[in-house]
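# kindly generate the corresponding structure for this input.
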Amino acid sequence: MYMNKYVLITGASGGIGQAVAYTLAKKGYNLYLHYNQNEQSVKELKEKLNQFGGEYLPVHADLTTFDGYKSICSQIFSLDEIIHCGGTSQYGLFVDLEQAEAESLLNLHVLSPLMLTKELLPKLLSKRSGNIIVISSIWGQTGAACEVAYSTVKGAQIAFVKALSKEVALNGIRVNGIAPGAIKTPMMQGFTTEDIENIESDIPMGRLGRPAEIAGAVAFLLSDEATYITGQILGINGGWYT
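As a prediction, the model looks like this:
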C-alpha cells in the first residue's frame, strides 16, 4: 500500500528509530532517515526497506551541536509528519555532571527538536495537516535518580508536546508524545544481566518492551483512527509507571 506521504524520523539508526522506520515503510510511507554516527546502520536499514517500494532518504546531522539541525532542514523537501526519535541517555550522580554533557543533552533532546520543528512547521501549515510525535521517556514523567539531566530534558519534551499541540490544533496538525519505559535496545547494553533482571522484576508485566511495540503506537497516532488525539503522552511501560 503506497501513500504519497513523507515522514522525517530523527535517530533512525537507533533501536526504536529503526523499528519505527520499518513499520511506517511497510504501511507505505516515504521516509527521511536521519542519523549522526551510525551511517552503516542506516544503509542496512535502507536495504531492508527497499522491498516496500517507497523513497528512503538518508539524512546526516549532529543534533548534539548548537545548530546541527540546520543541515537537516536543507535536505527536506516534501514533508507530512515528523517523528523525533533521536536521543541518548546519561547515567551518574548529578554532582558529577559535566557542563559539556549537559549542553549535549539539551541540544539533542530539547533545542534541536524545537528548532527543527520550528523550521519545518511551515511545510505542515501549508497543507493544514500533519503530525509531530516526540519519543520522550518514562523518566520525563516521573524522574529517575542517577538520570537527573536525562529526566530533565525528557520532561521538557513533554511540556513541548502539550504546548505546541494547543498552538497548531486549529491548523489541522496534531502533536503527541510517547513515553517508553525500559525497551530492549542498544541503549540498555550498559546494564548487566543482573541489572536487567532487577528492572524486569519491578515491571508488572515482567519484561522489557520491544521496539516494535513503540513503533506500533507511532503508526496508530499517525493513522485516521487517532484524528481526535492531540497533546497526549502515551506511556508504554508494561505498567511500570501509571
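
# can we go C-alpha only for contacts and neighbour counts from here?
Will do.

# what residues of the longest helix anywhere in the chain count as buried?
Longest helix of the chain, by residue count under DSSP state H: helix 148-168. For helix 148-168, the neighbour count (16 or more other Cα atoms under 10 Å) marks 148-162, 164-165, 168 as buried.

# and if you look at stretch 163-182?
Neighbour-count burial for stretch 163-182, counted by 16+ other Cα under 10 Å, picks out 164-165, 168, 173-182.

# and the strand of greatest length in the chain, what does it pack against?
Identified as the longest strand of the chain according to DSSP state E is strand 173-180. Counting contacts by 3 or more Cα pairs under 8 Å, 6 or more residues apart in numbering; DSSP states H and E, strand 173-180 packs against strand 130-135, helix 138-142, helix 148-168, helix 211-222, strand 233-236.

# next, the structure of the following sequence, for comparison with the previous one:
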Amino acid sequence: MTALIEARSASKVLSDPEPFTLVDGVSLAVDAGQMVAIVGPSGCGKSSLLYLLGLLDRPNDGEVMIDGVSTSDLSDAERTRLRLERIGYVFQFHFLLPELTARANVALPMQRLGHKSASEVDQTVTTLLEKLGVAAQGDRRPDRLSGGQRQRVAIARALANDPAILLGDEPTGNLDSVNTRLVIEEFQRLAHVEGRAVICVTHDEGFAEAADRRIRMLDGRIVDES
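Next comes the predicted model:
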C-alpha cells in the first residue's frame, strides 16, 4: 500500500552564515489512519522535518511524496495548491486572524481554494464548529475565546478543506491539562475514525504515549521508533 505521506532521504541544510544541517537524510512513511508523534530535544530537527512534510519548505536533498507522487518538481504555486487541498496544519499558537470571527477564520481556507459555494462554506463551518464543540462561540473574535476554544477553532480551520493529512507543531504546548486531553482525543478520532494521517511534533509525553507510533529524533536524524 502506498503511504499517504513520505519523506525519502530528505535533508535540509542552512548555508548562511555557515553550513548547518537541520534534517539529515530522514526517511519516514505514514499511512492513512495513523497518529504519529515526533519527539526529541529542542533543536533536533523535529519542526524542520514537519515543515518539509507540510510543503512549507523544500529539502536540499531527497524528496517528499504525497499519495506516492513526488513533490520535488512542483512550482511554488502548485505546492501551495496541493497544501490547501491535502494538508491541514495546527500550530502551538493558534494564529487565528484577530480581526475575524471564529466562523470567518474557519471559512478562509475554503475561500482560498474556491471549490465551494458561499452556502457550502457556511454549512461546512457550522458542521466543523459543532463537531469541535465551539459552535456557540462562532461569532466571537479570538480575543473573546479561551485558549482551548481558540485551539479547537484552529483545528476546525485546519480541517476546512477536508485534508487527508493533518500536521501539528506542538498543538497542545499552550494548553492546560483538560484542553490537552480534548485535543489528543480529537486527533485520535481524526486518525482512527476519519482515517487521516496525523503527524505531530510534541514535547508532551501524554500526547506521545497516545500516538500509534513515536519517532525520536536527535541531531537531525531519526534514532528510534516505538
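
# now the TM-score, please.
Here the superposed chains carry a TM-score of 0.33, computed using TM-score structural alignment, normalised by the length of the second structure; 135 aligned residues with a Cα RMSD of 6.4 Å.

# just send the helices and strands packed on strand 173-180 of the first structure back as TSV, with distance to residue 35 of the first structure too.
Below are these laid out as TSV (distance: least, Cα to Cα, whole Å):
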stretch	distance to residue 35 of the first structure
strand 130-135	16
helix 138-142	23
helix 148-168	20
helix 211-222	17
strand 233-236	24
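
# for the ones you listed, which one sits closest to residue 59 of the first structure?
strand 130-135 (18.1 Å; Cα to Cα).

# relative to residue 65 of the second structure, how far out is residue 112 of the second structure?
Distance of residue 112 of the second structure to residue 65 of the second structure, given as Cα to Cα, to the nearest Å: 23 Å.

# before we move on, the earlier item: please pull up the helix or strand immediately following the longest strand of the first structure.
Later in the chain than strand 173-180 of the first structure, the nearest helix or strand by DSSP states H and E is helix 193-202.

# list the buried residues in that next one.
196, 199-200.

# residue 156 of the second structure versus residue 128 of the second structure, what's the distance?
Relative to residue 156 of the second structure, residue 128 of the second structure is positioned 6 Å away (Cα to Cα).

# quick one: closest of the helices and strands packed on strand 173-180 of the first structure to residue 25 of the first structure.
Closest to residue 25 of the first structure of those is helix 211-222 (Cα to Cα; 10.4 Å).

# for the closest one, name the packing helices and strands.
On a contact count with 3+ Cα pairs under 8 Å, 6+ apart, helix 211-222 of the first structure meets helix 15-26, strand 173-180.

# try it again at 6 Å.
On a contact count with 3 or more Cα pairs under 6 Å, 6 or more residues apart in numbering; DSSP states H and E, helix 211-222 of the first structure meets helix 15-26.

# relative to residue 49 of the first structure, which of the helices and strands packed on strand 173-180 of the first structure is closest?
With Cα to Cα as the criterion, residue 49 of the first structure lies closest to helix 211-222 of those, at 14.9 Å.

# could you report the neighbour count for residue 103 of the first structure?
15 (other Cα atoms under 10 Å).

# three-state assignment of it?
Secondary structure assignment for residue 103 of the first structure (DSSP: H, G, I helix; E, B strand; the rest coil): helix.

# now do it against residue 149 of the first structure, distance only.
Remark: distance between residue 103 of the first structure and residue 149 of the first structure (Cα to Cα) = 10 Å.

# again, but for residue 221 of the first structure
Per Cα to Cα, residue 221 of the first structure is found 28 Å from residue 149 of the first structure.

# just checking, residue 224 of the second structure touches residue 218?
No: contact between residue 224 of the second structure and residue 218 fails when scored by Cα atoms under 6 Å: they sit 9.2 Å apart.

# the two: which is more packed in?
More crowded of residue 224 of the second structure and residue 218, by other Cα under 10 Å: residue 218, with 18 against 11.

# ok, now which ones touch residue 84 of the first structure?
Residues near residue 84 of the first structure by Cα atoms under 6 Å, 6 or more residues apart in numbering: 10, 134-135.

# and the gap between it and residue 100 of the first structure?
Taking Cα to Cα as the measure, residue 84 of the first structure falls 22 Å from residue 100 of the first structure.

# now do the contacts for the closest residue to residue 117 of the first structure other than its chain neighbours.
When the adjacent residues along the chain are set aside, residue 117 of the first structure lies closest to residue 82, with 7.8 Å between them (Cα to Cα, 6 or more residues apart in numbering). Residues near residue 82 of the first structure by Cα under 6 Å, 6+ apart: 7-8, 132.

# ok so, going back, what inclination does the longest strand of the first structure have with respect to helix 15-26?
Here strand 173-180 of the first structure runs at 130 degrees with respect to helix 15-26, directions being taken by axes from the mean of the first three to the mean of the last three Cα atoms, to 10 degrees.

# got the angle for strand 173-180 of the first structure vs helix 211-222?
Using the same axes, to 10 degrees: strand 173-180 of the first structure against helix 211-222 is 160 degrees.

# just to revisit the earlier point, so which of the contacts of residue 82 of the first structure is the most crowded?
residue 8 (27 neighbours).

# residue 34 is in contact with that one, correct?
No: using Cα under 6 Å, residue 8 of the first structure makes no contact with residue 34, being 7.4 Å away.

# circling back: columns distance to residue 235 of the first structure on top of the contacts of residue 82 of the first structure, output as JSON lines?
Output for the contacts of residue 82 of the first structure, formatted as JSON lines (distance: Cα to Cα, whole Å):
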{"residue": "7", "distance to residue 235 of the first structure": "22"}
{"residue": "8", "distance to residue 235 of the first structure": "22"}
{"residue": "132", "distance to residue 235 of the first structure": "17"}
